[in-house]
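**Student:** Structure for the following, please:
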Amino acid sequence: MSINQLKLYSEFYLFGKKHKIISIEPPYVRIKRPDGEDFRMKFSEVVGHSTFQPDRSMKVTKKELVPIDTLAKLAEPKREEVSERFDVIRPLLLLEEIKSQNLRSIQKFMDQYKHLLNEGEELTAITQEVLIQRINETRIIQKKKKVSRSTVVIYLKAYREQDNQQNNGGIEGLVSRKGRGYTGRNDTKYLEICHPEKPDIVLDVLNVRIDDELIPIVKSVIEHDYLTKYNISKATVWRSIKRECGIRQLHEVSYSTISDIIDRIDKKARERFRNLKQSKAIYDDVARGYADRDALHPLDIIQIDHTRLDMQAIDDKTGLTIDRPWITLGIDVFSRMPWCLYISFEPPSANVVRKAIQHGVFFKNTKLQYGTEMEWEAFGVPNVIYVDNGMDFKSSDIKRLVNESLKSEIMHRPVRLPKYGAIIERLFRTINDELIHNILGTTKSKFADLGEINPEEEACLTINQIRTILMIYLTDMYPIRDHRGLPSNSKTPLNRYYDGCMESGFPEWIETSEEERYKLEFMLTLKKPYTRDGIRFGNRIYKAEECSDIIGQKQTKYVVKYDPDDISKIYLLHPRKERFIELFFVAPSYEQLDGVNAYTYSRVLKLWKEEGESKKKSIPGNDQYARAAKKIKDEIKAQNRN
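**Tutor:** Sure, this is the predicted structure:
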């Protein structure tokens, strides 16, 4: 990820001309113009300016983004393998950064890998060889396996070589090239092994040399007979395939071929379906530890959590009162400055967490979008994102986004110890007590407090209006209030944030010109076939003229990225054009669904269905219809008796 960091004497372009930072005075920076004159400008206004372009001196990573997300094309087992390899070399990469005087990396190492140090041992004194040995000692205890020194060196070399070629490409260098079968022959075919109950989930993709007619047979037997808890043998699988070939009068496949195919299926996938109890103990991810320390500077530690607002909200598109909306908030522990906000009708999920993190990292631009007096000052890449133990925070997509794309850490607070989430919980209470409970449509926090209030009938705000209210509150009001948890010389979150930036500098950030490309990278990914109808996504269909050349069978699937917050379109990675193509909703038109959330859409459809059923029951003549149907049935029975 191309992340920027503002430092003293950093250079950048503004209005097409090069400028230089000559002093940092949060919230301002003093800038020297090309003519030698200097002036002050707010940091947020500099990086949010439409003509701002960072010079190389601001780049934490100097490479360009790759146009295609290569990792998205991997089957899930191979993608997990890449993450595991990156986890092995991560301490070594941090050690390299530390020895290059990167102070941010020191704290990252201490948060995650302090157990690799002996008591009193200095980080700068440890060598790569010693660290490799200790990494393996830990892996033997935690995972009952080790990685040889030579293998670790190979991983590091592959990571560095790829990283030198393209931005964030180091991780792509960890993709395995082995075990793929007959990759160099013209008669090679692809065999997709999918989840037995969820065919959209691809477990592995193998290269095979068998007849086209045999591929669906082998695929079906492996998925529905072999990948089960009954643990049937490879010989039994082969006999089942042989029997099916005999029925269809097809050329039989040898036992050695079937055995080889089964052996090449991802080991983790095989064991998860054939020996669930044992595989859970081996493969289920252990949640990372919690940061049992104070936050040292702005965006050092962020706490994120969800809550349901005590009010009913109206859907912007339909005008229906849908439900109580959920909000996801992130707060900077050091300053108590809000870092991110996401609001929708969708309950907590990996998508919700992903969108909240995206909002926190990107420049907010609240003046233009929501009419605030100030800009939302807290934005950028944090060191640690601190969450509870909900499954929405433990998904592999979220871990990869935080650990691999942002190069940050996701940590979980201890179970059943609410004090570790007290900061974000206080913010939730403040928002409900001071803001939400004074708005029509409130459900209050207790039923007894409602009195004569009818939340559904009195709901008057759409979800976008609630979002605007919260943005104004979190930008212009909350940051300038006194906070009891802050030092007496920096009593407001905004002052504390500026004081921290004065000491440690402004946090790293992503420039606005690259945000659209990162939004695509952050989207959820799956694989779908493109048929004559287009791509079917649940009860929705998407098409694009540009994809007419890849219309094919359901067995051929393509990488698709989608945003549940906007179901009007999805993105398909075209195999030949090597770029993502926009596919739009066919019916209703995508213009009608622009910006509509998938969860909201499903709720609206349900409400419409309920309304239709209610109308149907109220129509005069329904009883008559039922009586007439009974008469016809009785008449038929009478005729049959005669």
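**Student:** all contacts plus neighbour counts: C-alpha atoms, from now on.
**Tutor:** Noted.
**Student:** what about His574, how many neighbours?
**Tutor:** Neighbour count for His574, taken as other C-alpha atoms under 10 Å: 17.
**Student:** And Pro34, by the same measure?
**Tutor:** For Pro34, the neighbour count with other C-alpha under 10 Å is 11.
**Student:** residues contacting it?
**Tutor:** 17-19 (C-alpha atoms under 8 Å, 6 or more residues apart in numbering).
**Student:** right, and Phe12 touches Lys59 too?
**Tutor:** No. Counting by C-alpha atoms under 8 Å, Phe12 stays clear of Lys59, with 10.4 Å between them.
**Student:** more crowded one of those two?
**Tutor:** Of the pair Phe12 and Lys59, Phe12 is the one with more neighbours under other C-alpha under 10 Å, namely 22 against 18.
**Student:** Tell me how far Cys460 lies from Leu450.
**Tutor:** Using C-alpha to C-alpha, to the nearest Å, we find Cys460 at a distance of 16 Å from Leu450.
**Student:** Sequence B follows; please return its structure for comparison with A:
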Amino acid sequence: MRLCSLRIDDTFMWCGSKFIVHNIEPPNILIFKEDGERKISKVNYYSLINDDSFELISDSHKRIDKQISKAESNQRSLVDALPDKRRELAFKKLSWIKPILTWENAKSGDMYAAIAFSENYKKYLKDGETVQSINKKTLIERISENKDCGKSTRQLERYLADYLKSESQRENHGIEGLVSKAHMNTHVRIDDLPLELCHPKKKELVLDTIYVRLGEEYIPILKVAIENYYLGKRRKNVAKLHVNIEIMCINAKIESLDYDTVYKIVNRINPYVLEKLAHGDGNTDPKIVNSNANQSFAKAPLQVIEIDHVKLPITVIDENTGYDVGEPWLTLAVDVYTRKIWGMDLSLHDPSGHKVMNCIFNGICMKRTKEKYGTINDWDFHGIPTVFLMDNGSDFTSNYVKSMIEDVLHSEVRYRPIATPRYGGIIERYFRTINQEFLEDLLGFRYKRNDDNNDRKAAAEDAILTLNNLRELLVHYITDIYHHDVHKGLPLECNTPCARYYQAIEIMGYPPFIKEEDEPYYKIQLLPSTMKSYRNDGIREENVKYASPETARFISNKRKNNCKIKFDIEDISRIYLLDPESKSYIEVPSIYPPADEISGMSRKLFQIIRKLLIEKGEITKQQIPGSANIVKGKELLAAKYEAMVKTNMPIRRLALNAGLNLTVNLPSSRIDTPELPLSRRQQLLANLNNEKKKNG
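**Tutor:** Take a look at the predicted model:
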């Protein structure tokens, strides 16, 4: 985690001089020169940390404490879902092997680990001994003899091996190796089979998924029996469920399951799901509801972030042709404690893991809205949250999104209870606020919430905003209006999102931030990954081949899936290959087709072009398009879309999503200036566009 933090008494370099933080007065900080007259100066915090000459200075002890607390925080987030006793046992095992892990890092030359071992585990060193002089076997024996442990050396060695194995499979998740896999809803073994439990009446609604180590023939039996005889308002007890399963096994001519096995399986079903089904919406066990609510209660900025999607009821047009391209999707992230907007993504793409990634990347990085959009205020809210609260949609529950949040950001993922919209009330209220206070004043807004065709046609006829126009206005609204407006859900003494945020900063200091030079690192880390084979002709990913002289050492014709890569579905001209030695990613360009021919091309557009070339007989299904094929494919696709785009709005949207620029002549009906009076925001937009035209 590459995070920086600036607090009282911290030292930093700025404009070639060393400064010390005297005090924090949001949105400013008070500083003075270390070797000067110590005259206190007030500077804007956001401007300071964005300055190229800014560099934070930290001593070794602060870095050690930060690393230790960060590691503990990461590990805790992995086992929050476990019952208290199992969680305590896992952390107890970790505490027994932690001295060994620290010792191994110290022996490898990590000075911070050596200092940490000397300070935290000096009880395992005798007089005259140092970290370098003690060996691993002796250390394990001394830990075993400690009264706080009481485990044999063989048990400690087994715990260490389990931890390292789990850590090698999934970085920062070594503690999973210390938890009994029977109690974890994580697919960690090839003999684990998923048991999907659906709603008894709504079979398309998945309530929970647990993994069992039984034969495949038992999965449909358990699924039917639990859904029909255990879930529901009058669910039966385990004994009766076991009898029903036994009868079904006999009919299927397979060996019956014993009572203990059935009991352990149903005992791992989410208790909230059972209570919800048993009592309905109004009679859920208050203890469980309160428990879930307390887990989402934020006590500081960036502690809990809510993320959700909404389709905005406003039609936008293509900036080249003026044709309407439909209604965009907004992915938004709101901080629960301050009600400030943390991140957003506005596009024509449907909800997906990629939209979630774009929203998260926007949230963790500095927005620089003054520079990009000329806002009055800075959008000065960024950083990495502790918890992400999301609903149960497939775009949020995917392995990609969970891995992105847990493995890259080291944050915790939590999901709202099923069919309980009140748990997402904060972000849902904000969506209503956007409609009522922002969108209603804009031309192209659709007033009716239903799918009334006449209402949609009327909105499309009035539409004058492009997607970029709408994004710019939305940023202005968030930064200069919403963040400074009174919010009923906040305390009276700090009843605006900014006031609430600045009050917390005065007590806690500014949250850690990501420096601009580290943003590309996080962009790569947030990309999806997969394992691929590196052959003599390169790495083949989605019918594109990648290779470079720098990565030729990874070629192997024997080992399958020997390389871990990351890819960007919005630009297929390059991938990123992980170097296991340096633990860094190497950029690998495409060689066929060449990178310069498909630079900036999305995977979606490439697949459409390839399919069209196959239909035209230009290439076979096994072939990869070359440079000439790509050019011809673009021409064929453009001609196809241009012929359809005049009368087909979904085709226009598909073309723009695929990355094509349409050039159809603007119809005369769209050239006419609307006769309706312009709102204040529309006048602002007109002024902005006029200024841009004047400036060229």
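**Student:** what touches both of Phe12 and Lys59 of structure 1?
**Tutor:** In contact with both Phe12 of structure 1 and Lys59: no residue, using C-alpha under 8 Å, 6+ apart.
**Student:** which residue lines up with Val82 of structure 1 in structure 2?
**Tutor:** Taking TM-score structural alignment, the alignment leaves Val82 of structure 1 unpaired with respect to structure 2.
**Student:** Also Asn489 of structure 1?
**Tutor:** Under the alignment by TM-score structural alignment, Asn489 of structure 1 pairs with Glu493 in structure 2.
**Student:** A helix includes its match, no?
**Tutor:** Yes. The assignment for Glu493 of structure 2 (DSSP: H, G, I helix; E, B strand; the rest coil) places it in a helix.
**Student:** which residues touch it?
**Tutor:** Counting by C-alpha under 8 Å, 6+ apart, Glu493 of structure 2 has no contacts.
**Student:** Same question for Thr318 of structure 1.
**Tutor:** Contacts of Thr318 of structure 1 (C-alpha under 8 Å, 6+ apart): Val604.
**Student:** so what does the lengthiest helix in structure 2 touch, helix or strand wise?
**Tutor:** Criterion DSSP state H: the longest helix present in structure 2 is helix 84-107. Judged by 3 or more C-alpha pairs under 8 Å, 6 or more residues apart in numbering; DSSP states H and E, the packing partners of helix 84-107 of structure 2 are helix 111-120, helix 136-145, helix 153-169.
**Student:** Would you convert those helices into a markdown table that also reports mean neighbour count and distance to Tyr423 of structure 2?
**Tutor:** Shown next, in a markdown table, are these (neighbours: other C-alpha atoms under 10 Å; distance: least, C-alpha to C-alpha, whole Å):
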| stretch | mean neighbour count | distance to Tyr423 of structure 2 |
| --- | --- | --- |
| helix 111-120 | 17 | 42 |
| helix 136-145 | 16 | 46 |
| helix 153-169 | 16 | 34 |
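**Student:** Need the ones you listed in CSV (columns: distance to Ala547 of structure 2).
**Tutor:** Shown next, in CSV, are those (distance: least, C-alpha to C-alpha, whole Å):
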stretch, distance to Ala547 of structure 2
helix 111-120, 37
helix 136-145, 42
helix 153-169, 26
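**Student:** how about those, which one is nearest Ile514 of structure 2?
**Tutor:** Smallest distance to Ile514 of structure 2 across those (C-alpha to C-alpha): 22.2 Å, for helix 111-120.
**Student:** What is the burial count for Leu274 of structure 2?
**Tutor:** Leu274 of structure 2, neighbours per other C-alpha under 10 Å, totals 18.
**Student:** I misspoke; the intended subject was Glu373 of structure 1.
**Tutor:** Neighbour count for Glu373 of structure 1, taken as other C-alpha under 10 Å: 12.
**Student:** Would you check that Asp378 of structure 2 makes contact with Ile478?
**Tutor:** No. Taking C-alpha under 8 Å as the definition, Asp378 of structure 2 is not a contact partner of Ile478, at 10.4 Å.
**Student:** how close does the host helix or strand of Tyr46 of structure 2 sit to structure 1?
**Tutor:** Applying DSSP states H and E as the criterion places Tyr46 of structure 2 in helix 45-49. Following the fit onto structure 1, the mean deviation recorded for helix 45-49 of structure 2 is 1.7 Å by mean C-alpha distance after the TM-score superposition for structure 1.
**Student:** what range in structure 1 matches that helix?
**Tutor:** Counting by TM-score structural alignment, helix 45-49 of structure 2 corresponds to 43-47 in structure 1.
**Student:** List of residues touching the matching stretch?
**Tutor:** With C-alpha under 8 Å, 6+ apart, stretch 43-47 of structure 1 has contacts from 26-29, 52, 363, 375, 377, 511-512.
**Student:** so where do the strands sit in the stretch 401-550 of structure 1?
**Tutor:** For the stretch 401-550 of structure 1, strands defined by DSSP state E, counting those that start in this stretch occupy the ranges 409-412, 524-528, 535-537, 540-543.
**Student:** What range does the first one cover in structure 2?
**Tutor:** Aligned by TM-score structural alignment, strand 409-412 of structure 1 corresponds to residues 412-415 of structure 2.
**Student:** what's the mean deviation for that stretch versus structure 1?
**Tutor:** Averaged out, stretch 412-415 of structure 2 is 2.2 Å away (mean C-alpha distance after the TM-score superposition for structure 1).
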